[in-house]
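>>> sharing a sequence plus its predicted fold:
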Amino acid sequence: MDFLLGAEDDEAPSRRRAPGSRTQQRRSRRRRKRQRRKGYVATLFALVIIVGVLGGAGYYGFNWVGDVMIPKDYTGEGTGEVVVEINEGATASDIAQMLEDAGVVASARAFVNAVGAAGKSSSLQPGQYAMRKGMSAAAALTLLDPKNRVLNRLTIREGLRLSKIYTELSTATGRPVSEFRKAAKEDLGLPSYAKGRLEGYAFPATYEISPKQTPKQTLAKMVERFTQTAERLDLDVRAKQLGFTPRQIMIIASIVQAESGSTQDMPKVARVIYNRLGHNPQMTLSMDSTVMYGLGKYGIAATHADLKSTSRYNTYKYLGLPPGPISNPGEHAIEAALKPADGNWLFFVTVDPKRGITKFTDSDTEHQRFVEELNRNTR
């Protein structure tokens, strides 16, 4: 019976621990469930983080690709007004960056693309343009038409012929040369001694030209500037004192302008012209510049074939002054015609055209030596 009692004794503790063991098991299961829930939450949280990171990267990556492939661009015609200036020699890229900096377009790339799509890279001209801020690139390109320029600053150089002036005005305004030729025949306010002919009276200076300005208004401005200069120089009175008309003075001034190598030579060239006109026995004026003008050619030396011209501008063939001015002289040349230097020179030769060196003499022999020197320098 003892072994039976021993068995009972042995089992008793086991039976007493059973309830405790089940509790521990339940606790253990609860711990494992909590750990599994924590792990699940941590995993879920990590997945959310990863998805967020990838989503953000994707979003910014998409935007970055979009910016590269499809540049930022405004829509519409913009608001307000801003004046931008395109400088001489500026490329489409230079202009695009300038427009972006001014707030006209959203991005330089959008404008460059618009220029390329329209094929207008060569039509972008220097000048000032009235633009608006926040414009689409296409709308901005439309406003950069040369006809829309706000103001052009154009310098007409001394001694240009009208034909050349028309070309420069056409380039600056976008209007055809024919319009300026036609306007030259209208009433421009020319002095009566011009006899309705503009050559000689389109005064060389710097002008502000508006795109809305008509060719007639532009040419009238040049005549007005001449009139102001003539009044300041007292042209009418001083011409009379020399025994010449204002028209003759302007013809002489135009020859002085064409023949002089420098402004310092102008009074001496003017004296040669006066000396030849008053020389006895009479001699022809013999100016190559007048011959070339009559032939519609350019150059400083007329050929033997040129000298056979029957034009009234051939001063080798006809005595006296040509029928009218051969260029549009500046103030220095007009002043030289009104106040020639003192001297007895009858000849002059620009022996070094590149450096503008001119020599004067009253000797035909020395004159021939000057001609030989010119031939050596230009050979």
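Received it, and whenever you're ready, just let me know what you need.
>>> hey, let's count contacts and neighbours off CA atoms from now on
Noted.
>>> and what about the nearest residue to residue 161 once chain neighbours are set aside, helix, strand or coil?
Leaving aside its sequence neighbours, residue 161 sits nearest to residue 327 (CA to CA, 6 or more residues apart in numbering; 4.6 Å). Put simply, residue 327 is coil when judged by DSSP: H, G, I helix; E, B strand; the rest coil.
>>> wait, doesn't residue 327 sit right on residue 160?
Yes. Between residue 327 and residue 160 there is a contact under CA atoms under 8 Å: 5.6 Å.
>>> what's the single longest helix in this structure?
In the chain, taking DSSP state H as the definition, the longest helix is helix 2-69.
>>> other SSEs contacting the helix or strand that that one is followed by?
Following helix 2-69 in sequence order, the next helix or strand is strand 79-86 (DSSP states H and E). When contacts are defined as 3 or more CA pairs under 8 Å, 6 or more residues apart in numbering; DSSP states H and E, strand 79-86 packs onto strand 127-133.
>>> mind giving me the packing neighbours of the strand it packs on?
Using 3+ CA pairs under 8 Å, 6+ apart, strand 127-133 is in contact with strand 79-86, helix 137-143, strand 149-155.
>>> which one of these is the most hemmed in?
Ranked by mean neighbour count under mean count of other CA atoms under 10 Å, those are led by helix 137-143, which reaches a mean of 21.
>>> on that earlier part again, quick one: which of the helices and strands packed on strand 127-133 is nearest residue 57?
Nearest of these to residue 57, taken as CA to CA: helix 137-143 at 29.7 Å.
>>> next, the one to line up against it:
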Amino acid sequence: MSDLDLVLGADEDARARGRSRGRSRRRRRRRGRGRFLAPLLALVVLAGVLGGGGYYGYLWLSDVMVPDDFTGQGTGEVTVRIEEGQSATDVARVLEEQGVVASARAFTNAIDAAGKSGALQPGRYTLRERMSAQAAVALLTDPDNRHRGTVLVKEGWRLSQIIDALAEATGKPEAEFEAAARDAEALELPAAARGRLEGYAFPATYEFTPDMTAADILAAMVDRYRRAAEETSLEAEAERLGRTPHEIMTIASIVQAEAGRPQDMPKMARVIYNRLALKPPMKLQMDSTVFYGLNAYGIAATDKQTESRSKYNTYRYGGLPPGPIGNPGQAAIEAALHPAEGRWLWFVTTDPARRITEFTDKESEFWRLRTKFNKRNGG
């Protein structure tokens, strides 16, 4: 190889190294531009929001960073309803629409900061207009501020009457309660009930919330029955009497329907036991059972009504009816478990207006009392 070739080769190598260094410098410049491009674009966007975006851009940014919020506890009164399944964001929109909070964002920020997003429960709440988001959170997560309804289930009411009252109080369709009443498993009815709620929906005042289902409310009544059964030692006392708990509840329901005053209940229970104990047993002939079988109400059944073929007609059939004819209270259950001592076989409510009932163990006296009732009541 000549000296010229060596010189030319050296020059070519130098030029190649120069091209390589040039490409490296260009790549470094491109990478440098990439490092500064993102912040630059952010500044451009920010400038667009504050400048080119104008007033609406400013509102958007200020809402994200520092949302509008009222101060204080607010004024007036606003009823807010939280529906089943609503999120904190859904509730926030409702509050803003109703003028409770200044912005939905302020509320969601406040409830997130308090860690109470999961504490919101369905129901109706009383709040105020123009409240701070923090104050609104406090009221909406306070169980005592949730509206609760009550319904009074009276002693002796039939299940049909209870369902009417519950439907009116809750606004739920009667069909929902009727369907729930048939689901013995869901209600956890005791075995003694034989799958029927009648007699086991304990009378009391019950509290309910809008999120409770018909089954929830009826189940609360069954739970209350269990408590009464425990308090009266129902199973043990029934066994002592040679009766099943279901028979005791049936007797208690008749006593509840027939009695005008609590003090008469133990004597009425004794009349039932005395009739059943006779040899042969004497038919109960209770008007209350006849009316139940006919789905009717009254004080004294007519001769025609006592000819009914309903299994609840204790004028036609001997022994106890198939089950309770209503829902007895604790006093009636106690009377069925602890009847008074006596030989009575009849009783007549001779003065219904004053709830006076008279008892006797003589048939002749019974007819005299019956005549007394008829004269007083136009019979």
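Yep, that arrived. Predicted model, so just to flag it, every value in this text is computed and none were measured.
>>> make a markdown table out of the helices and strands packed on strand 127-133 of structure 1 and add distance to residue 193 of structure 1.
Below are these laid out as a markdown table (distance: least, CA to CA, whole Å):
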| stretch | distance to residue 193 of structure 1 |
| --- | --- |
| strand 79-86 | 41 |
| helix 137-143 | 44 |
| strand 149-155 | 26 |
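>>> for residue 67 of structure 1, which of the ones you listed is the nearest?
Nearest to residue 67 of structure 1 among these is helix 137-143 (15.2 Å), distances taken as CA to CA.
>>> which stretch of helix or strand covers the corresponding residue of structure 1 for residue 293 of structure 2?
With TM-score structural alignment as the criterion, residue 293 of structure 2 lines up with residue 294 in structure 1. Assigned by DSSP H and E, residue 294 of structure 1 belongs to helix 288-295.
>>> returning to that earlier point: more neighbours, residue 327 and residue 160 of structure 1?
residue 327 (29 against 23; other CA atoms under 10 Å).
>>> how close does the more buried one get to residue 104 of structure 1?
44 Å (CA to CA, to the nearest Å).
>>> equivalent analysis for residue 229 of structure 1, please.
Distance of residue 229 of structure 1 to residue 104 of structure 1, given as CA to CA: 42 Å.
>>> and those two? Which one has more around it.
More crowded of residue 229 of structure 1 and residue 104, by other CA under 10 Å: residue 104, with 29 against 16.
>>> average gap between the helix or strand residue 337 of structure 1 falls within and structure 2?
Using DSSP H and E, residue 337 of structure 1 sits within helix 331-338. Superposed on structure 2, helix 331-338 of structure 1 shows a mean distance to its aligned partners of 0.1 Å (mean CA distance after the TM-score superposition for structure 1).
>>> list the helices and strands that helix packs on?
For helix 331-338 of structure 1, the contact count by 3+ CA pairs under 8 Å, 6+ apart identifies helix 235-242, helix 246-259, helix 266-277 as packing neighbours.
>>> show me the contact partners of it.
Helix 331-338 of structure 1 has contacts (CA atoms under 8 Å, 6 or more residues apart in numbering) with 229, 233, 235, 238-239, 242, 249-250, 252-254, 256-257, 263, 266-267, 270.
>>> got a quick ChimeraX command for the buried subset of the residues you listed?
Buried residues among the contacts of helix 331-338 of structure 1 (16 or more other CA atoms under 10 Å), as a ChimeraX selection:
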select :229,235,238,239,249,250,252,253,254,256,257,266,267,270
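>>> would you mind getting the average deviation of stretch 223-231 of structure 2 from structure 1?
Once fitted to structure 1, stretch 223-231 of structure 2 is off its aligned match by 0.5 Å on average (mean CA distance after the TM-score superposition for structure 1).
>>> before we move on, what about stretch 364-376 of structure 2?
For stretch 364-376 of structure 2, the mean deviation from structure 1 after alignment is 0.8 Å (mean CA distance after the TM-score superposition for structure 1).
>>> buried residues, that stretch. List them.
For stretch 364-376 of structure 2, burial by neighbour count (16+ other CA under 10 Å) applies to 366, 369, 370, 372, 373.
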